[in-house]
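Visitor: I'd like to go over a predicted model; first the sequence, then the structure.
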Amino acid sequence: MTESKLLEAAVAGDDRAYAELVEPQRGALHAHCYRMLGSVHDAEDAVQETLLRAWRSLSSFQSRSSLRSWLYTIATNVCLRAIERRPGRVLPIDYGPPADPHRPLGEPLVESTWIEPYPDERLDLDDGLAGPEARYEQRESVELAFIAALQHLPARQRAVLILRDVLGFSGAEVAAALQTTPASVYSALQRAHETVDHHLPELSQQATLNSLGNARLREIVDRYVQAWERHDVGAIVAMLTESVTIAMPPTATWYRGRETVAAFLGARPLDGSLRWRLTPTRASCQLAARADLWDPATGSFRPHHIAVLTLRGGLIDEINTFHEPWALTSHAPEGDGCRRGRS
């Protein structure tokens, strides 16, 4: 059935026609809500609410805009309401100062504080920009640095930047979605650019990954995996920039500098007392490795963390190790999801 026929049937109350109508939009809507909220789970809740609201108000959709635009309008406003009810999300580096590696790790924070990595297998993004109005590439827009930069924006500025610069909506479409004027949209967009540009690195991860090529990337992640499994701190340190950081959500503890990170690794996870098994993967369209830890009590490996690697040149500049159970169960082995179209 064509979209118009599906829409006609859905308006008449056919829930299966409605499901077929909106299903092609679900993945992109989820990525949109993730950009707004910084949380995979909050994004899932927002998508469910969006599709429920759209179903209940489908009779009011008069095709004055595209179905895509209408759904994004609903999703954006659902996210804006969610942001009002929840604290902002950050990475540990934006939460507090770096720690001393010789002091105990901080306790995990109970509240939902941390940005979550996006599972690549949920993504099926095209190369390049979403449209001629967009400024940021699709894969670039789920990188950890980009999501962290977005969280520094007031909610409506965040919505304007995502709708305009990531999704490629026109100023008039963004104004209609937010019930404001195009002049207000462009004013908010200018302020958003100033904030985001201040927090983003000079090169996106996509630019770095593309410059290195697939063979070099495979070498980097394989070296990291093998060094971690061997407890070879020296080999890992040789892969790091001088200003490298390592963070461990849900604790607020993080460390900066090659020597400090080496001291932490040698004193804690890689002191030789633990048995690790690592698997290359992808998360947030970045290199990553899933780490499983041997449990003598059960005689098997159990999930421990997923390490998302941020590269600068051919070296690792950030290691964000996410320890929450959802992060370990929602990331498939490398090869799915965020496909890179050029090398």
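Guide: Structure received.
Visitor: For the rest of this, base every contact and every neighbour count on C-alpha atoms.
Guide: Fine.
Visitor: Grab the longest helix from this structure for me.
Guide: As assigned by DSSP state H, the longest helix anywhere in the chain is helix 15-37.
Visitor: And here is the other one:
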Amino acid sequence: MTDIEAQLEAFRPELTGYCYRMLGSGFEAEDAVQDTMIRAWKGYQGFEGRSALRSWLYRIATNVCLTMLGSAQRRVRPMDLGPAGSGRATDPGEPRPEEIWVGPVPDEKLFERADPALVIAERESVRLAFVAALQLLPARQRAVLILREVLAWSAQEVAELLETSVPSVNSALQRARATIAAAEPAGADVYRPLDEGQRELLARYVAAFEEYDLAALTALLHEDATLSMPPLALWLRGHDDIAAWMSGTGSGCRGSRLVPTVASGLPAFGQYRVAASGDGHEPWALIVLEITDGRIAGVNNFLDTAALFPLFGLPPRLP
């Protein structure tokens, strides 16, 4: 790796986080950052240090994201598309295209800090609910909010990056704040590996799920907990419907095994169901949990394991 490449690569994790917040997709974020790196490498000789390298890279990344967003529809979560369904449904409907969903991203792609406290603070701004709320904003407002509120850039720095005025940046920020406040993105505790209460809750979740003890499992859920399954639009709310689904249509998950990971700042698991042949376990879902007040408020099952498990470095099967 050349010295120039090493300088650019040092910014890859934070640029991936920025592009993920902008685009709502881990895959698109990686594509955007790779495009940014290629453009930066090609244009490095003309850069000549006229501005800080970090600012220059963010300018390129912002332009890449704005271009990508110009032809894309807003990414959503199943809860954004309609009311909760019935846990007794036998037909969850046809899968929707991947391009419409807010998706998870591996934490290891975003954070390379030695200080765990800084990592925990940064996880707050990549939570699924917050990233979904960001998608409500027009693209330039989204960039302003992320740069000002998440990355703590000054209004002058953002104005220079977006080639606009400070008053315009401040106005965009006010409108963006109002939209996010009205959306009221659900709060969730980020993954805290040293938090004893969270560790105990997750251990109980794994035991209950792998034993398929639905009474023990629902006891860990908030009364109005949600269950979603992108790319399916069907989602459920509450103990009764979640238990009905898991004991009925979802009963094929009995005998599953879970492998821990971290997705979008939240505790997560690769779920492996018993293989049809009976030999070992095969990928079924990436489960991302949202925890509030010591209980599970959201269970997000992302079913596109062919794409997600390699992204998260999860094994292709369990023996």
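Guide: All right, it came through fine. No experiment lies behind these values; they were computed from the predicted model shown.
Visitor: if we can go back for a sec, give me the contact list for whichever helix or strand comes after the longest helix of the first structure.
Guide: Using DSSP states H and E, the helix or strand that follows helix 15-37 of the first structure in sequence is helix 40-56. Identification of contacts with helix 40-56 of the first structure by C-alpha atoms under 8 Å, 6 or more residues apart in numbering yields 18, 22, 26, 29-31, 33-34, 37, 71, 74-75, 78-79, 82, 116-118.
Visitor: and helix 40-56 of the first structure, which stretch of the second structure?
Guide: Aligned using TM-score structural alignment, helix 40-56 of the first structure spans residues 26-42 in the second structure.
Visitor: Would you mark the buried spots in the matching stretch?
Guide: 26-37, 40 (16 or more other C-alpha atoms under 10 Å).
Visitor: tell me which of the residues you listed is nearest to Leu221 of the second structure?
Guide: Nearest to Leu221 of the second structure among these, counting by C-alpha to C-alpha, is Gly26 at 27.3 Å.
Visitor: Confirm for me that Leu91 of the first structure is in contact with Ser112.
Guide: No. If you go by C-alpha atoms under 8 Å, Leu91 of the first structure and Ser112 don't touch, sitting 11.5 Å apart.
Visitor: the more surrounded of these two?
Guide: Neighbour count, other C-alpha atoms under 10 Å: between Leu91 of the first structure and Ser112, Leu91 has more, with 23 against 14.
Visitor: Map that one onto the second structure.
Guide: Using TM-score structural alignment, Leu91 of the first structure pairs with Arg77 in the second structure.
Visitor: Equivalent analysis for Phe322 of the first structure, please.
Guide: So, by TM-score structural alignment, Phe322 of the first structure is matched to Phe302.
Visitor: Could you count how many residues lie near its match?
Guide: 22.
Visitor: now the match of helix 40-56 of the first structure: how far from the chain's centre is it?
Guide: Distance of stretch 26-42 of the second structure from the chain centroid (C-alpha atoms, centre = their mean, to the nearest Å) equals 18 Å.
Visitor: Please identify the residue in the first structure that aligns with Trp101 of the second structure.
Guide: Aligned by TM-score structural alignment, Trp101 of the second structure pairs with Trp114 of the first structure.
Visitor: wait, what's in contact with its match?
Guide: 39, 89-92, 249-250.
Visitor: Is the equivalent of Leu161 of the first structure over in the second structure part of a helix or strand, or is it coil?
Guide: In the second structure, the residue equivalent to Leu161 of the first structure is Leu145, according to TM-score structural alignment. Using DSSP: H, G, I helix; E, B strand; the rest coil, the structure places Leu145 of the second structure in helix.
Visitor: Identify the residue range in the first structure corresponding to the longest strand along the second structure.
Guide: In the second structure, with assignment by DSSP state E, the single longest strand is strand 281-292. Strand 281-292 of the second structure corresponds to residues 301-312 in the first structure, going by TM-score structural alignment.
Visitor: ok, average deviation of that stretch from the second structure?
Guide: After superposition onto the second structure, stretch 301-312 of the first structure sits on average 0.9 Å from its aligned residues (mean C-alpha distance after the TM-score superposition for the first structure).
Visitor: Buried residues, that stretch. List them.
Guide: By neighbour count with 16+ other C-alpha under 10 Å, stretch 301-312 of the first structure contains the buried residues 303-312.
Visitor: Dump those to a markdown table, plus distance to Leu203 of the first structure.
Guide: Formatted as a markdown table, these follow (distance: C-alpha to C-alpha, whole Å):
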| residue | distance to Leu203 of the first structure |
| --- | --- |
| Pro303 | 32 |
| His304 | 30 |
| His305 | 27 |
| Ile306 | 23 |
| Ala307 | 21 |
| Val308 | 17 |
| Leu309 | 15 |
| Thr310 | 11 |
| Leu311 | 10 |
| Arg312 | 8 |
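Visitor: if we take those residues, which one ends up nearest to Phe146 of the first structure?
Guide: For these, the nearest to Phe146 of the first structure is Thr310 (11.9 Å; C-alpha to C-alpha).
Visitor: check which helix or strand covers Cys270 of the second structure.
Guide: Wrong residue type there; residue 270 of the second structure is Gly, not Cys. Going by DSSP H and E, Gly270 of the second structure is part of strand 266-274.
Visitor: what comes into contact with that strand?
Guide: Contacts for strand 266-274 of the second structure (C-alpha under 8 Å, 6+ apart): 123, 127, 189-191, 252-262, 280-290, 309, 314, 317-318.
Visitor: need the strands for the first structure, in chain order.
Guide: Under the criterion DSSP E, strands of the first structure are mapped to 240-247, 254-256, 276-283, 286-295, 300-312, 315-322.
Visitor: Which other helices and strands does the last one contact?
Guide: Helices and strands touching strand 315-322 of the first structure, by 3 or more C-alpha pairs under 8 Å, 6 or more residues apart in numbering; DSSP states H and E, are strand 240-247, strand 300-312.
Visitor: Need those in TSV (columns: distance to Ser184 of the first structure).
Guide: Below are these laid out as TSV (distance: least, C-alpha to C-alpha, whole Å):
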stretch	distance to Ser184 of the first structure
strand 240-247	38
strand 300-312	35
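Visitor: closest to Ala130 of the first structure out of those strands?
Guide: Per C-alpha to C-alpha, nearest to Ala130 of the first structure of those: strand 300-312, 23.8 Å.
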